[in-house]
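Enquirer: Let's see this in three dimensions:
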Amino acid sequence: MPEHVARIVPLAILTMLRRGEILGLRDRDLDLDAGAVSVFSQCQEGERVATKTRSSRRIVDVGPVAVRLIGEQQDARVDSPEGFLFPSRTGGPFDADNFMARIFTPAARAAGIPELTFHDLRHTGASLMIAAGCHVKVIAEQMGHSDGGGLVLKRYGHLCKGARRQAAEALETHLFGAAGASSVG
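Expert: Below you'll find the model as predicted:
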């Protein structure tokens, strides 16, 4: 990918933002000291519009790697009077279809994964959060889902193999310390 947008893939995975949400991010949406990204609008057809649902309007917490990548992106981007994090070459908002056709799809082909979609990055982030043991409700909130985690479980539940055993062992460790360290009586 060109340098001025090269960080969009890792940031899309780390934030689980939708394509229009990440393309619509502006400096005023970022609180790097707090490690937070405010998502209240998105780009559609090159215009900034409100997110489609109330639950899509959210604060996404990010870790130190994402904060560093955001700072690097701010330094690498082309001048953007409106402060877009990922501006087009003219400094305005990207049209999502244009971004896909001119930048993302050719980069995916060059990487040997021509079937990759931008939404796959969101799925990757959610899958990795599940693998890291994150609570499903938290994942749903980060993604902007309003169902408390039902969709996350439905879509990614197959990734939770061994989760019941892990939960049982975590309960015992919490109650008794080291595994098998306590007797009942």
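
Enquirer: When you work out contacts or count neighbours from here on, use the C-alpha atoms and nothing else.
Expert: OK.

Enquirer: In three-state terms, label the residue nearest to residue 87 when sequence neighbours are not counted for me.
Expert: The shortest distance from residue 87 to any non-neighbouring residue, by CA to CA, 6 or more residues apart in numbering, is to residue 93 (5.2 Å). What DSSP: H, G, I helix; E, B strand; the rest coil gives for residue 93 is coil.

Enquirer: How about the one 4 residues further on?
Expert: When the structure is split into helix, strand and coil by three-state DSSP, residue 97 lands in helix.

Enquirer: Enumerate every residue touching it.
Expert: Applying CA atoms under 8 Å, 6 or more residues apart in numbering to residue 97 gives the contacts residue 45.

Enquirer: for residue 146, same thing?
Expert: 55, 140.

Enquirer: how much space between it and residue 137?
Expert: Applying CA to CA, to the nearest Å, the value for residue 146 to residue 137 is 10 Å.

Enquirer: With residue 54 instead?
Expert: Distance of residue 54 to residue 137, computed by CA to CA: 17 Å.

Enquirer: Pick out whichever of the two has more residues nearby.
Expert: More neighbours surround residue 137 than the other of residue 54 and residue 137, with 17 against 12 (other CA atoms under 10 Å).

Enquirer: is it fair to say the more buried one lies in a helix?
Expert: Yes - with three-state DSSP as the criterion, residue 137 is part of a helix.

Enquirer: wait, doesn't it sit right on residue 145?
Expert: No - at 9.1 Å, residue 137 does not count as touching residue 145 under the criterion of CA atoms under 8 Å.

Enquirer: how close does the residue lying closest to residue 51 once chain neighbours are set aside sit to residue 66?
Expert: Of all residues not flanking residue 51 in the chain, residue 41 sits nearest, at 4.9 Å (CA to CA, 6+ apart). Distance, residue 41 to residue 66, using CA to CA: 20 Å.

Enquirer: How about residue 36?
Expert: To residue 66, residue 36 is 10 Å away according to CA to CA.

Enquirer: circling back: could you list every residue that touches the residue nearest to residue 87?
Expert: Contacts of residue 93 (CA under 8 Å, 6+ apart): 23-24, 43, 46-48, 84, 86-87.

Enquirer: Residue 40 too?
Expert: Counted by CA under 8 Å, 6+ apart, residue 40 has contacts 50-51, 56-58.

Enquirer: repeat that for 7 Å
Expert: 50-51, 57-58 (CA atoms under 7 Å, 6 or more residues apart in numbering).

Enquirer: cool, residue 118 as well?
Expert: residue 19.

Enquirer: would you list the contacts of residue 93 in TSV and tack on distance to residue 8?
Expert: Shown next, in TSV, are those (distance: CA to CA, whole Å):
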residue	distance to residue 8
23	9
24	12
43	15
46	17
47	19
48	18
84	12
86	8
87	11
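
Enquirer: One more, so I can put them side by side:
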Amino acid sequence: MGKRANGEGTVYQRKDGRWVATISLDNGQRKYSYFATQKEAVKAIREAHKLRDQGIILAGKDQTVAFFLETWLQDTAQPRLRPKTYIRYRQYVYRQIIPALGNIKLQQLMPQHLQKLYNGELRKGYSPQTVKHVHRVLHRALHDALRWGLVARNVCDAVDAPRVPRKEMQVLNAEQAKHFLYTAQGDPLEALYVLALTTGMRQGELLGLKWEDLSFETKRLQVKRTIARIGKQGFVVDEPKTVKSRRNISLTDLALESLKRHKVRQHELRLKAGADWMEQGWVFCNQRGKPWETGNLLRRSFKPLLNKAGLPDIRFHDLRHSAATLLLTMDVHPKIVQELLGHSNISMTLDTYSHVLPSLQEQAVTRLNSLFTNTGC
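Expert: Here you go, the predicted structure:
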């Protein structure tokens, strides 16, 4: 490949066989990157050319960690991430990473800098889980920096994130789950809780349900979207969390009956609201047809119901865990539970609900004892 226009970059082969990709920086210097093949060098030039307008490559060796992360967040992370995830990334970058590492030159970032950051955050009282998230965000950013030839290695690979102690999962057992649904009878959100405990759907998936997603004839629903309030953006409707999260779910008779009563109740609310009703098709909405605020849901309905039923103060998400645990203890195959929950793979299901496995193993041993009793073995 011959020399290109000024500032576009050049690719050539050295005598030792390596290929070199060069590009001009704004400060008049040249940036050199070395590759094993011509194809890799050409690809690097093309990526650099695309990134010039973003200000990432032009800063060259002189850019700081702060400059790189701020640019990376805006131009690379934001288009890739879900809105809620992007907000968390911004928080970690501006609250933890930049205050500690921002003034360091990107190419001078060392494992010791990261270790000092992690230890400092732990001393401040941040949980190991939070510090591990900081590590993951920084690793993802530096992975891109490595691909773009801005750093020689990803220093996160040389540092271990804090070990996160496994928390004991809080779930409702069969009797508690039945008592909770008994207490919820007649509640405006009774159908929501029935679905949560019989389908294992996530809160955002439940609140994102529309009547068009339900079929009373086939007794099924489709998970097509999630909804959540994201700061000043208001309610944000998004795709399900993963490809596997977009799924069809068979409904129990209990769920179908509660949904039918819920539809009648919603029709009465619509008539009462009159012109103030904002029809958007949500299954679960407030008295004007708008989506439920999750904070209001917890304060006005879920937590009071738990208290009324005399049950532990669990999270709403623990209803999902309860559903999975109940199914596994009833000998439902983990593969079925995985598909119901929308986990990307079965190993995630088995790892998340490993606390159930000992009891399942005991059942297996009991059945093996029964099988081989009086067989002469």
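
Enquirer: Quick TM-score on the pair, please.
Expert: The TM-score (TM-score structural alignment, normalised by the length of the first structure) is 0.81; 178 aligned residues with a CA RMSD of 2.8 Å.

Enquirer: Just name the closest of the contacts of residue 40 of the first structure to residue 101 of the first structure, please.
Expert: Using CA to CA, residue 51 is the member of the contacts of residue 40 of the first structure that lies nearest residue 101 of the first structure, at 22.9 Å.

Enquirer: quick one: the counterpart of residue 128 of the first structure in the second structure and residue 358 of the second structure, what's the gap?
Expert: Taking TM-score structural alignment, residue 128 of the first structure has residue 326 as its aligned residue in the second structure. Residue 326 of the second structure is 14 Å from residue 358 of the second structure, where distance means CA to CA.

Enquirer: For these two, indicate the residue with more neighbours.
Expert: Using other CA under 10 Å as the criterion, residue 326 of the second structure and residue 358 rank with residue 326 on top: 19 against 10.

Enquirer: Tell me the spacing between that one and residue 198 of the second structure.
Expert: Taking CA to CA as the measure, residue 326 of the second structure falls 9 Å from residue 198 of the second structure.

Enquirer: Contacts only, for residue 207 of the second structure.
Expert: Shown in contact with residue 207 of the second structure (CA under 7 Å, 6+ apart): 227, 284.

Enquirer: Quick one: map it onto the first structure.
Expert: In the first structure, residue 207 of the second structure lands on residue 23 (TM-score structural alignment).

Enquirer: ok, now residue 23 of the second structure?
Expert: Residue 23 of the second structure maps onto nothing in the first structure, by TM-score structural alignment.

Enquirer: quick one, what contacts the residue of the second structure most remote from its centre?
Expert: The centre of the second structure is farthest from one residue, residue 376, which by CA atoms, centre = their mean lies 53.7 Å away. Counting by CA under 7 Å, 6+ apart, residue 376 of the second structure makes contact with nothing.

Enquirer: roughly how far apart are residue 352 of the second structure and residue 324 of the second structure?
Expert: 10 Å.

Enquirer: These two: who's more crowded?
Expert: Ranked by neighbour count (other CA under 10 Å), residue 352 of the second structure and residue 324 place residue 324 first, with 27 against 14.

Enquirer: burial of the closest residue to residue 30 of the second structure other than its chain neighbours, as a residue count?
Expert: Leaving out its chain neighbours, the residue that sits closest to residue 30 of the second structure by CA to CA, 6+ apart is residue 24, at 4.6 Å. Other residues near residue 24 of the second structure come to 18 when the count uses other CA under 10 Å.

Enquirer: close enough to count as contact, residue 24 of the second structure and residue 31?
Expert: Yes - the criterion here is CA atoms under 7 Å, and residue 24 of the second structure meets it with residue 31 at 6.3 Å.

Enquirer: Would you state the helices of the first structure in chain order?
Expert: 8-15, 19-23, 64-76, 96-99, 105-110, 118-131, 136-143, 150-156, 163-176 (DSSP state H).

Enquirer: closest one to residue 2 of the first structure among the ones you listed?
Expert: Per CA to CA, nearest to residue 2 of the first structure of the helices of the first structure: helix 105-110, 9.1 Å.

Enquirer: In the second structure, what stretch matches that closest one?
Expert: Against the second structure, helix 105-110 of the first structure falls on residues 303-308 (TM-score structural alignment).

Enquirer: Which positions in the matching stretch come out as buried?
Expert: 303, 305-306 (16 or more other CA atoms under 10 Å).

Enquirer: Just the closest of those residues to residue 186 of the second structure, please.
Expert: Distances from residue 186 of the second structure to these, taken by CA to CA, are shortest for residue 305, at 11.5 Å.

Enquirer: Next one: the closest one relative to residue 182 of the second structure, how far apart?
Expert: With CA to CA as the criterion, residue 305 of the second structure and residue 182 of the second structure are 10 Å apart.

Enquirer: repeat for residue 304 of the second structure
Expert: 14 Å.

Enquirer: same deal with residue 120 of the second structure?
Expert: For residue 120 of the second structure relative to residue 182 of the second structure (CA to CA), the value is 48 Å.

Enquirer: burial measure for the closest residue to residue 77 of the first structure other than its chain neighbours, as a count.
Expert: Among residues not flanking residue 77 of the first structure along the chain, residue 4 sits closest, at 4.4 Å (CA to CA, 6+ apart). For residue 4 of the first structure, the neighbour count with other CA under 10 Å is 19.

Enquirer: what do you get for residue 33 of the first structure?
Expert: 8.

Enquirer: Residue 279 of the second structure too?
Expert: 11.

Enquirer: what's the answer for residue 145 of the first structure, then?
Expert: Using other CA under 10 Å, residue 145 of the first structure has 21 other residues around it.

Enquirer: now swap in residue 31 of the first structure and tell me
Expert: Neighbours of residue 31 of the first structure (other CA under 10 Å): 14.
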